Structure formats: structure tokens, C-alpha cells
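In: Fold the following, please.
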Amino acid sequence: MGLKQINRLHAISRKPARIILGLMSGTSLDGLDMALCEVSGSGADTQCKLLKFTTIAYDNDFKDKVREVFAKDTVNFEYLTLLNPWIGHYHGQLINQTLSQWQVRHEDIDLIASHGQTVFHCPHHQHAHEDFGNGTLQLGDGDQVATQTQIITVSDFRQKHIAKGGEGAPLAQYGDYLLYQSERVNRVLLNLGGIANFTVLPRNATVEDVQCSDIGPGNTLMDAYCQRYLGQAYDEGGKLAKQGRVCNSLLESLKAIPFFHFDTPKTTGPEVFSLTMLEQKQALCSEPLSHQDVLATLNELTVWCVLEHLSALQLNGPTQLILSGGGAHNALLVEKFKSRLPACYEVTELLQDGVCVDSKEAALFAVLANECVAGSGLFSFGKISLPG
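Out: As a prediction, the model looks like this:
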């Protein structure tokens, strides 16, 4: 079985194009994004065409299981050990169900690219352990996915980034460079997921010119607040935030969080931008705040951190700000970007070869899996699991 699968992997690596199912499960725990892509070439010749896309919403049982360990300093070690294969098995089941609904045969898919479920992100600047460097942990064992689906699976992408001196995120830098560099305009790809991150592609950029960094909270604080206090998943379109007023004292207190003032590249997560932190900041405010006021302030915080980081780039000439992630659906955020950015900026949503706002991250992991199997090694991330 091993030699047969290795020969199969070698044959896949030599194909002009590969059918790859990219998976993404973000810190918002909304669901599992599945992007079925046709990825041709490799390196600078890479092209990615989206064939099918869906998001399978997580049920409360899955969310509750992950939240037992998510972004917590102390967890039950036995539980954590058991959760890793369970998530991989569960994702494998969701893949099988989706392929059946799509009427896509398993044998027609060359690779699965599985991001896994981040449960803790811990760059060096975030912890006090002098003997240790950067760390991050994604659960969802790739062997479970490969065995459940009988499809070669590439997973655990972030560990190579750490091994090479990075913080394990954001990995969008590599896929963004391969797919979206332009000779004509500067491009800033702004992903507004739980955490906001951007990839900066100056026109005619080489890979050494690319900047990529987390910059602060995207939706994580707004979503968590809505879930705890309003019983809803998120502030749809920013409608609740639009009804509130920005509390300047709370906003200034949030702006003082040290992460905002670190140099890029940098990474962060819900471990820093948590409701516990927000509640501590709110306790320092003397004025009463409605839920709408808090959401208005958090919305403004996201806008502020994006604009602050963009202004520091000092890009010359026409620049496209290309939005993706759930925050791209927040009309209030988008409206503020369009009204406050200089005239040289064009604000637009991602749409290229079928890859759009919601499917981008899953598709980018398909590109990384393609590089792992068929690339030159320059962007080689991920571990390969053979079906067994």
C-alpha cells in the first residue's frame, strides 16, 4: 500500500494540473470551508480556478468540544489528546458527505489540503517563556482525514513556517504572491477573518518585496460579543454597530494594547483579543454603554487598525485594497474604508477565477498543497498523509 501510494503521489506531482480540495476552519468556528480547485502549474506559473465551494456550518456539539480548549491557558491534557483525532475524523466525514452531494468521485480528487482547527496561537512576544520561541497548534489529524476519505492529504502547514523562523502565520503571503501580483498596480489583500491580516504586493513585486502580517482584530471581538450578550452569531452588515456611538475612552484604551504598536510582521489571535480583555477595558470606562455602543466601538477599532497599518506602508501610485473574509460582508466596515482612504486606493472585493471573498483562504491552502507536492520547494509547507 505504501509504495503504491508513493507512486501515485509521484504521478500527481507530474500532472499539468491537479484537483485539490482546500479546507479552512477559522477561529470564528463558523464551519468548515471547502474549496474544490483546479490548480495548474507551480511557482510563478500557478493558476487556481474554483470549481465548487461550500461552507458546512458546525453544530453546537462541535463548537462546545473545541471551546473546551480554545485559547485557554489551562486544559485537560487527556481531552486535548482525544480531540485531535476526533476533529480529523469529523472533517473526513464532512468531506465524504459533501463529495456525495456534489456528485464528485473521490478518485477524481488528487489532494486534500487541510488547515485544521487552530486552538492556540502563541508567538514569542505573547508568552513569558524565555527558553521557547514561537508556537501554534492546529488540531485535526491529517492521517484521520486521509484514512476517512482515501485521498492523499496535506496538513499542518504552519509548523514549517515556525521551523524556518516565522510565527506560523499568516501563510497567505505565499498564495497571494503566486496568484495576485500585478505589474500595473499595488495590491493589498486584506483578509477580515477573526483576525485581520494583509498581504502587500507592490507592483512588479518579487517574493522578497512581499509584506504579510496580522494587524489586529477583524471580527473576533465583535462576533464574540454578539454571541455572549445578544445570542446571535455576528453583527450582520454592521447594522447594530451603526445604531450605536463610538465610545472614545474605550476606543483609546483598546488602541493602547501593545500588539498594535509592534513592528510588522507580527501575529496574534483571540488569546490577546478576548472578551476578558474587553471587559477589563470596559470596567475602566465611567459612562454606561449599550450593546450597540460597544459594537460601534469595536467596529471602529478594526477600521482604525487597518488604516493605521495601511498609512505606514507608504505605497506610491494606484493601489487596490482587495477584501476577503467574513468582514468583507460588513457594510459599515467597507463604507468606512471607502470614505477614509486616500483617492489612490480602490476598495474592491476579491473575485478572480471563481475565488471570492468567502472561498479565498480555503483556496489558498489548495495552492500551498500544490506547491508542497509539485513545487520547487521555495514554498514547501505541510505534511503528507497517505491513505491506509
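In: can we go C-alpha only for contacts and neighbour counts from here?
Out: Noted.
In: neighbouring contacts of stretch 53-61?
Out: The contact list for stretch 53-61, computed with Cα atoms under 8 Å, 6 or more residues apart in numbering, reads 29, 30, 31, 32, 33, 34, 35, 36, 94, 359.
In: Next up, the contacts around the second one.
Out: Contacts for residue 30 were tallied using Cα under 8 Å, 6+ apart; they are 57, 58.
In: go again using 10 Å as the cut-off
Out: Residue 30 is in contact with 55, 56, 57, 58, 59, 63, 233, counting by Cα atoms under 10 Å, 6 or more residues apart in numbering.
In: Neighbour-wise, give me the winner out of those.
Out: Neighbour counts for the contacts of residue 30, by other Cα atoms under 10 Å, peak at residue 55, which reaches 17 neighbours.
In: For residue 261, the count of nearby residues, please.
Out: Neighbours of residue 261 using other Cα under 10 Å come to 11.
In: Now do it against residue 254, distance only.
Out: Going from residue 261 to residue 254 by Cα to Cα, to the nearest Å gives 12 Å.
In: before we move on, the earlier item: and the furthest pair within the contacts of stretch 53-61?
Out: Farthest pair in those (Cα to Cα) is 29 and 36. Separation: 20.4 Å.
In: Assign a three-state SS to residue 332, would you?
Out: helix (DSSP: H, G, I helix; E, B strand; the rest coil).
In: same check, this time on the one 10 residues further on
Out: For residue 342, the secondary structure call by three-state DSSP comes out as coil.
In: Could you do residue 246 as well?
Out: Under three-state DSSP, the three-state class of residue 246 is coil.
In: In contact with residue 84, which residues?
Out: If a contact means Cα under 10 Å, 6+ apart, then residue 84 has 66, 116, 117, 138, 139, 140, 141, 142, 144 as its contacts.
In: same question, residue 266
Out: Contacts of residue 266 by Cα under 10 Å, 6+ apart are 123, 125, 166-170, 197, 212-216, 259-260.
In: ok so, going back, tell me the buried residues within the contacts of residue 84.
Out: For the contacts of residue 84, a neighbour count by 16 or more other Cα atoms under 10 Å gives the buried set as 66, 116, 117, 138, 139, 140, 141, 142, 144.
In: this one next, for a side-by-side:
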Amino acid sequence: MKQSIEQLCRIAGKENRRILGLMSGTSLDGLDLALCRFTGSGTGMHLQLEAFSTIPYGDAFRAEIREVFAKKQVDLEKLCLLNAWVARQHAVMINTCLAEWNRKASDIDLLASHGQTIYHAPLHQHGLQQFGNATLQIGDGDHLAVAAGIITVSDFRQKHIAAGGEGAPLAVYGDWLAFSKQNENRILLNMGGIANFTWLPGDLDAGKVFSTDTGPGNTLLDAYTRKYYQLPYDADAAMASRGKVNTDLLAALCEHAFFRQPFPKTTGPELFNLDYLEKALQQTGTGNAVADDVMATLTAFTANTIIAAVQQTIPQGMSCVLYASGGGIHNPLLMQYLRSGLSPHRIDTTAGLSVPPDAKEAVLFAILANETVAGSGFPATGNRSIPAVSMGKISFPV
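Out: I've put the predicted structure just below:
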């Protein structure tokens, strides 16, 4: 252990560090791998994205995760087994990627692993005061470090909760350090399974910065597509574009108390799932609605809840640039809704910030790992959504 700690100290003291960020989201598309080179830390950090790849998950992998994903009752033995199994599967994907990039494990200083979220349980959602906020990600860091042969920083969300946060969204830390800009108000919008954004005011006042979930991103769209079309997602919004928005159903979907709660807030597929949709269908008597119309309505639901949250955030008369990332940017109907509903604010993707939009979340966890080993800690801002802590548990390969 002494030698491993000494190695970690050498990494912390290096002028440059190469960190491989890993992200596996609730959409279960695949593992995003972002190879980042860092100079410095904190607000003086310089980041260079050297390589990026997504290794898609196979149907068998997705099926294993869905046995325990976002369910109150699961097979505990299966959950226990998956914790190590996911890490080993990710290690295989890492080795495949490194070979494609002509890199060796010894070229990588650190792995930054988000893990696979299985259940997210903020207090406002479960209501059990004695337990507070909780979240669970699997893909154990020790197993990953041993299988990949690289020091691993993982399980970032637990420290955030321990310090008073909800464990999400964590994007605020990386967004603040990497993408704040003097005199340009920015919103960094991520549309994965759940949609969230970070508000970065152009006056660089850290006390105003916050990050929040807005509601569903792709999770309801993907779940409905799998069930009714036997497809993984609505490619190019083909089904939604054929349908018509049912205004009664849309209104019912938007009625949940979550949308009236103050920022910051978090949620997940534990709430926004097909049961949620079914209740709205029954409430509005639209249970026999054409599938394409339901898809059109779900797309509008995602767009409307994002638009409402953004409009609530940007002060009246202030201009803002939105930089979007995540799978939602590939949905042309969703992007059309956003551009129309948020005009005259400009909507770009994070490609405009030199980060491919599909890579952004993996890059953000690489930033968190860099801060864990080389940063001086995030400064206190007085903002409860940004606890002044470093995050991540460190696992050694030997």
C-alpha cells in the first residue's frame, strides 16, 4: 500500500496528468471513454481531450442491468454479483479502447469511473425523513483497478450526499471550472436519460452557480420505444414526427409536484417511467392513443419541462448561450422545440467549447478525478448544491 500511495503522490505532483474518464448513463447506450490530459487544477486547469470513444452495450449487458435498474425490489444476490461484474466488463472495454488508441495501461495515470447508476433516491422523492438522500452506483472501483491495472477514482456521488447534497447533478463542478466565461451567460444543458443543466453567469459569481435536473430527457422516450416499437430509441425522431401532440396528455404529464419544487433538485427513472406515463394516460382517458401520438407528446413533454426550467433561470432581459450535450442532441424534433421555445437565446452544442457533446459527461468525471488528486478543494460558495468537497474513492491495482 505504501508504494501505491507514493505513486499517487507522484501523480498528484506531476505537471501533466492523463486521466481516462468513464461514463455509463441511465440510457444504457454504452460506455463513454474520454482520454483527457490535464495541466494544473482548479480555475487554472488546462484540459485537452486526446481521444474519445463510445463502446455500445450489447443486449445481454442491458438485460442484466435492467433486472435491478430503478426498481424498489430486486434480487439482492444478483445486485451483489453485478457490482463486480460491471467493473470487469468495463475493464475489458477500457483495454479494447486503449489498444485502438495505441496506448498502454501504463500511459494512463488515473481512471475516473462514474459507475452504473442503479437507484437514485433523493429525500424529496422517497419522503422518509430519517434516511435523507441516497444514491447507488455499481461497478466496484477495486475490481476495476485490478482488472484494468490503473489507479481508479470512483463512486463520486457519495461524498456529495455526505456533505449535504443530493448526489446529483455533479456536472456543476466540471462545468464551473472548465466552461465559465467572463461576460457570457451560459447554460450547459445535458440531455441523457434525465435532463439537467448548469447555470454559469457571465459575472463569474460562484454564489449564483447551480446545477439541477429538469425532468425526463430520453428515459420515457426510450422506454416507450422499446415496449411499443421493439427498438432501442426513436432514431431521428421518426415516430414522434409522424404523430400529433395530445395536449390533455401533455398537461397531465406536466402536473407532478416535482416541477414545482425549487432548484436545485434531482430525479430519475424511479419516478419518470412507464408507470408514470400509464397514470397520465388513465387520468386523461387516452389509453388507446396511437403510439406515434404518444411519442410526439413525450417529446414535447421533455422539451417543455426543459424550456420552463431554463426560462425560470435566465433573468428577464438577459441574453444567454445554451451548450447542449447528451443523446438528446441527436433528436431533431426535440432540438427544434428547444430552439423555438428558447428563442432568442442561442443554442449550440458543446462542440463549440471543443468538447464533443457525446463526450462531455465522461470528461466531467475526469475533471473531478483531477481535482481529487491535484486540486485544493472546491471553494465554499454558500450554495448548498455545491458542497465544498473533493469527491471519489481511490482504489489501487495492487
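In: Now the TM-score, please.
Out: The TM-score (TM-score structural alignment, normalised by the length of structure 1) is 0.97; 386 aligned residues with a Cα RMSD of 1.2 Å.
In: re earlier: compare residue 29 and residue 36 of structure 1 (neighbour count), which wins?
Out: Neighbour count, other Cα under 10 Å: between residue 29 of structure 1 and residue 36, residue 36 has more, with 27 against 19.
In: quick one: the helix or strand harbouring that one to chain centroid distance?
Out: For residue 36 of structure 1, the host element (DSSP states H and E) is strand 31-40. Strand 31-40 of structure 1 has its C-alpha centroid displaced from the chain centroid by 14 Å (Cα atoms, centre = their mean, to the nearest Å).
In: elements contacting that strand?
Out: strand 17-25, strand 47-57, helix 77-102, strand 111-122, helix 360-374 (3 or more Cα pairs under 10 Å, 6 or more residues apart in numbering; DSSP states H and E).
In: Any chance of TSV for the ones you listed, columns distance to residue 316 of structure 1?
Out: As requested, those are arranged in TSV below (distance: least, Cα to Cα, whole Å):
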stretch	distance to residue 316 of structure 1
strand 17-25	34
strand 47-57	28
helix 77-102	44
strand 111-122	34
helix 360-374	26
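In: I'd like to know which of those lies nearest to residue 289 of structure 1.
Out: Per Cα to Cα, nearest to residue 289 of structure 1 of those: strand 111-122, 30.9 Å.
In: For my notes, confirm residue 303 of structure 1 occurs in a helix.
Out: Yes. Counting by three-state DSSP, residue 303 of structure 1 is part of a helix.
In: which residue packs closest to it, ignoring adjacent ones?
Out: Spatial nearest neighbour of residue 303 of structure 1, chain neighbours left out: residue 333 (6.6 Å); criterion: Cα to Cα, 6 or more residues apart in numbering.
In: can I assume residue 323 of structure 1 is in contact with residue 306?
Out: No. Residue 323 of structure 1 is beyond contact range of residue 306, at 11.6 Å (criterion: Cα atoms under 10 Å).
In: Need the overlap of contacts for the two.
Out: With contacts taken as Cα under 10 Å, 6+ apart, residue 323 of structure 1 and residue 306 have 190, 192, 198 as neighbours in common.
In: Make a markdown table out of those and add neighbour count and distance to residue 160 of structure 1.
Out: Shown next, in a markdown table, are those (neighbours: other Cα atoms under 10 Å; distance: Cα to Cα, whole Å):
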| residue | neighbour count | distance to residue 160 of structure 1 |
| --- | --- | --- |
| 190 | 26 | 23 |
| 192 | 26 | 24 |
| 198 | 27 | 20 |
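In: Let's have the residues you listed in CSV, adding secondary structure and distance to residue 104 of structure 1.
Out: As requested, those are exported to CSV (DSSP: H, G, I helix; E, B strand; the rest coil; distance: Cα to Cα, whole Å):
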residue, secondary structure, distance to residue 104 of structure 1
190, strand, 32
192, strand, 31
198, strand, 34
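In: now, which of those sits nearest residue 48 of structure 1?
Out: Taking those together and measuring to residue 48 of structure 1 by Cα to Cα, the closest member is residue 190, at 19.0 Å.
In: so what's that closest one up against?
Out: 196-200, 212-215, 218, 306, 321-325, 327-328, 349-350.
In: how close does the residue of structure 1 most remote from its centre get to residue 90 of structure 1?
Out: Centroid-distance maximum for structure 1: residue 286 at 35.8 Å, with Cα atoms, centre = their mean. Separation of residue 286 of structure 1 from residue 90 of structure 1 (Cα to Cα) stands at 47 Å.
In: Please apply the same query to residue 150 of structure 1.
Out: 14 Å.
In: more crowded one of the two?
Out: A count of neighbours by other Cα under 10 Å puts residue 150 above the other of residue 150 of structure 1 and residue 90, at 19 against 15.
In: isn't that one right next to residue 388, touching?
Out: Yes. Between residue 150 of structure 1 and residue 388 there is a contact at 7.3 Å, judged by Cα under 10 Å.
In: what residues are shared contacts of the two?
Out: Common neighbours of residue 150 of structure 1 and residue 388 (criterion: Cα under 10 Å, 6+ apart): 143, 144.
In: on that earlier part again, from the contacts of residue 266 of structure 1, which is closest to residue 180 of structure 1?
Out: Set against residue 180 of structure 1, the nearest of the contacts of residue 266 of structure 1 by Cα to Cα is residue 212 (13.5 Å).
In: Residue in structure 2 paired with that closest one?
Out: In structure 2, the residue equivalent to residue 212 of structure 1 is residue 211, according to TM-score structural alignment.
In: which parts of stretch 117-125 of structure 2 are buried?
Out: Buried residues in stretch 117-125 of structure 2, counting neighbours by 16+ other Cα under 10 Å, are found at 117, 118, 119, 120, 121, 122, 123, 124, 125.
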